[in-house]
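*Asks:* coordinates only, no sequence provided:
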C-alpha cells in the first residue's frame, strides 16, 4: 500500500537545524493535507482515542492504533511522531468537545443556582462521554510533565470560570463577600473533579440520579446562595 509521505517530509523540513536557529514554524503545527490525508489522520486519531481508553497509554502499541484505524503500520508515521504526539491530537478533540458540551443550552441571565445546576449536569454528561480519555490523562500525567501541565490547565480553566462567577455573585450580594473566591473556587472544582473521576473514571458506585443534585447542593451551601425571586 502506497502512502503520501509529503506531509511527514514537510513537518521534518520545518524543524530547523541544530545550530540554534529558531524554526520558522512550530514542529507540531498542522500541515495542509489533502482531503484524503485529513480523513486518514482523523481516522487514526479516532482509533487512538478508543484504543487508549481500552488499553491505557502504556499498554497501547502503535500497531494497535493502525489496526483499529484499518491503516498500514507505516501510515502512522506520515502524520505522527509517537504515541505522545497522537495523544496530543486526541486531547485536542476531547477538550474541544468537552467545552462545547458545557456551553450547550447554558441559560442567559439565570440566577446563580440555576447556572451551577446546569454546569454540573453538563459536566457529568461530558465526563461520562470522555471518561476513558480522562482516565488516560490521569495516567499519563503521573509520569509525563507535558501531560501533567495539560491536566492542570484543564482544571485551571474551570477554576478561573468558577472564580469569576463567585466574584460576580459577591459583588451582587448573593453570597458571603469575605471568603477568598480563588481558594473557594479551587476547592469546589476539586470536589467535582475528583468525585467525577472516582465515579465515572474508576467505577465507584453511586446513585446517578442524585449526583448532580447533591453536587449543586454542596456548591449552594458552601457559597451561602439563595435562589433569586422571579
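*Replies:* Everything's here; your move. Everything quoted here is computed from the prediction, not taken from an experiment.

*Asks:* contacts, neighbours, all on C-alpha from now
*Replies:* Noted.

*Asks:* helix, strand, or coil at residue 156?
*Replies:* Three-state call for residue 156 (DSSP: H, G, I helix; E, B strand; the rest coil): helix.

*Asks:* what about it, how many neighbours?
*Replies:* 15 (other Cα atoms under 10 Å).

*Asks:* residue 196 too?
*Replies:* 20.

*Asks:* go ahead and confirm it touches residue 124.
*Replies:* Yes - Residue 196 is in contact with residue 124 according to Cα atoms under 8 Å; the separation is 7.3 Å.

*Asks:* hold the first one in mind and look at this next one:
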C-alpha cells in the first residue's frame, strides 16, 4: 500500500509524506525543522524513519527546510541538477543525489518517474509513483507549481488512479486581489501556477481513470477551498473522491493498494 499525505500545502511551506512497505520519504519541505518534526510526530514518525527527501524545485516554500532536516538526520536529497544550482547554498553539506527529469529511479521498491514541469524555476519536475515490477499496476501522481498543462504532462498523468495536483488560484480573485500587477502576471502566466479552471480541464482529461484527487497549493489570497472544489468537482466522476490540502492542517491521505 502507498499513501501520500499532504502535511502542509501552500505558499508558506509545503511538505508531503510518501509511505509504503515500511519506507517513508518527504516530497518537498519548505517548513522549519521544528514544524516538520512535529508534523512527522503526528504521523508516529521521526526524521530517523525517513529514507530520503525528494525535491520538485528550488523555491523556498518547497526547499527551505530541507537543509536543516537532511543535516539533522543524514538524509539523501534527490533533485535535478538545475534545482541544486537554483537552491543557491540552501543545501550546503547535504548529500545530493542528482536525478534526470526523464529518468526513473527507485527507492525501496517504489519507482519514482519524474517529468518536466513549466514553472519559473530552473528544472522543475512532477512525479508519478508505482511499485517496481508492476508494469500495469496502479499509479499515483504529483503535480505542483505548474504554469500550464502540456500534452506531455497529460500523457504522463493518464495512467494515474490517484493524483495530488495544484489548484492555486481563482482567476477572478487574482485579478481583483491585492497583488501588484507584476506578481499577478507571474502567478497567472505560463510559468506561474495553475488556476482552478486549468486544473479542472486537466482533471476532465484524466477523469475516467481517477479514483481519488487532492487539490494542493491553494493561494490564501487568491483562492478558497470552496472555489477550488466548485470549479473542479464537475470534471470528475461522481464516485471519484476529492478533497483540499491546506496550509495549517494535515489533509486526508491518498491511499493506493497494490
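*Replies:* Thanks, I have the structure now. Values in this document were obtained by computation on a predicted structure and should not be read as measured data.

*Asks:* now the TM-score, please.
*Replies:* The TM-score (TM-score structural alignment, normalised by the length of the first structure) is 0.26; 109 aligned residues with a Cα RMSD of 6.1 Å.

*Asks:* the strands in the stretch 1-150 of the second structure, which residues?
*Replies:* Under the criterion DSSP state E, counting those that start in this stretch, the stretch 1-150 of the second structure contains strands at 2-8, 15-20, 23-29, 52-54, 76-80, 95-99, 105-107, 110-116, 125-131, 139-143.

*Asks:* how about the helices of the stretch 101-250 of the second structure, start to end?
*Replies:* Taking DSSP state H, counting those that start in this stretch to define them, one finds helices in the stretch 101-250 of the second structure at 151-157, 171-176, 181-188, 196-206, 225-232.

*Asks:* do you know which of these lies nearest residue 95 of the second structure?
*Replies:* For the helices of the stretch 101-250 of the second structure, the distance to residue 95 of the second structure is smallest for helix 151-157, at 28.8 Å, taking Cα to Cα.

*Asks:* nearest to residue 244 of the second structure, out of the strands of the stretch 1-150 of the second structure?
*Replies:* strand 2-8 (9.6 Å).

*Asks:* dump the strands of the stretch 1-150 of the second structure to JSON lines, plus distance to residue 198 of the second structure and mean neighbour count.
*Replies:* Below are the strands of the stretch 1-150 of the second structure laid out as JSON lines (distance: least, Cα to Cα, whole Å; neighbours: other Cα atoms under 10 Å):
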{"stretch": "strand 2-8", "distance to residue 198 of the second structure": "21", "mean neighbour count": "25"}
{"stretch": "strand 15-20", "distance to residue 198 of the second structure": "23", "mean neighbour count": "22"}
{"stretch": "strand 23-29", "distance to residue 198 of the second structure": "23", "mean neighbour count": "24"}
{"stretch": "strand 52-54", "distance to residue 198 of the second structure": "26", "mean neighbour count": "24"}
{"stretch": "strand 76-80", "distance to residue 198 of the second structure": "26", "mean neighbour count": "23"}
{"stretch": "strand 95-99", "distance to residue 198 of the second structure": "28", "mean neighbour count": "17"}
{"stretch": "strand 105-107", "distance to residue 198 of the second structure": "29", "mean neighbour count": "14"}
{"stretch": "strand 110-116", "distance to residue 198 of the second structure": "18", "mean neighbour count": "21"}
{"stretch": "strand 125-131", "distance to residue 198 of the second structure": "16", "mean neighbour count": "23"}
{"stretch": "strand 139-143", "distance to residue 198 of the second structure": "13", "mean neighbour count": "24"}
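
*Asks:* and the ones you listed as CSV, adding distance to residue 162 of the second structure?
*Replies:* Output for these, formatted as CSV (distance: least, Cα to Cα, whole Å):
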stretch, distance to residue 162 of the second structure
strand 2-8, 9
strand 15-20, 13
strand 23-29, 16
strand 52-54, 19
strand 76-80, 22
strand 95-99, 23
strand 105-107, 19
strand 110-116, 14
strand 125-131, 10
strand 139-143, 5
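
*Asks:* so which of these is nearest residue 199 of the second structure?
*Replies:* Closest approach to residue 199 of the second structure among the strands of the stretch 1-150 of the second structure is made by strand 139-143 (10.3 Å; Cα to Cα).

*Asks:* and the angle from that closest one to strand 23-29?
*Replies:* In terms of direction (axes from the mean of the first three to the mean of the last three Cα atoms, to 10 degrees), strand 139-143 of the second structure departs from strand 23-29 by 20 degrees.

*Asks:* touching strand 139-143 of the second structure from outside, list them.
*Replies:* The contact list for strand 139-143 of the second structure (Cα atoms under 8 Å, 6 or more residues apart in numbering) reads 125-130, 157, 159-166, 256.

*Asks:* same thing but 7 Å
*Replies:* 126-130, 157, 159-166 (Cα atoms under 7 Å, 6 or more residues apart in numbering).

*Asks:* and stretch 112-129 of the second structure, how far apart are its ends?
*Replies:* 5 Å (Cα to Cα, to the nearest Å).

*Asks:* now the helix or strand hosting residue 114 of the first structure: buried residues?
*Replies:* In the assignment (DSSP states H and E), residue 114 of the first structure maps to helix 112-129. By 16 or more other Cα atoms under 10 Å, the buried positions in helix 112-129 of the first structure come out as 112-124, 126-128.

*Asks:* ok, which of the strands of the stretch 1-150 of the second structure comes nearest residue 206 of the second structure?
*Replies:* Per Cα to Cα, nearest to residue 206 of the second structure of the strands of the stretch 1-150 of the second structure: strand 139-143, 11.5 Å.

*Asks:* what angle separates that closest one from strand 110-116?
*Replies:* Going by the same axes, to 10 degrees, strand 139-143 of the second structure makes 40 degrees with strand 110-116.

*Asks:* tilt between strand 139-143 of the second structure and strand 15-20?
*Replies:* Using the same axes, to 10 degrees: strand 139-143 of the second structure against strand 15-20 is 170 degrees.

*Asks:* circling back: and of the strands of the stretch 1-150 of the second structure, who's closest to residue 231 of the second structure?
*Replies:* That would be, of the strands of the stretch 1-150 of the second structure and by Cα to Cα, strand 139-143, which comes in at 17.8 Å.

*Asks:* now the angle from that closest one to strand 125-131?
*Replies:* 170 degrees.

*Asks:* after the helix holding residue 114 of the first structure, next one along is what?
*Replies:* Next in line after helix 112-129 of the first structure, if elements are assigned by DSSP H and E, sits helix 131-141.

*Asks:* okay, buried residues for that following helix please.
*Replies:* So helix 131-141 of the first structure, judged by 16+ other Cα under 10 Å, has buried residues 131-137, 139-141.
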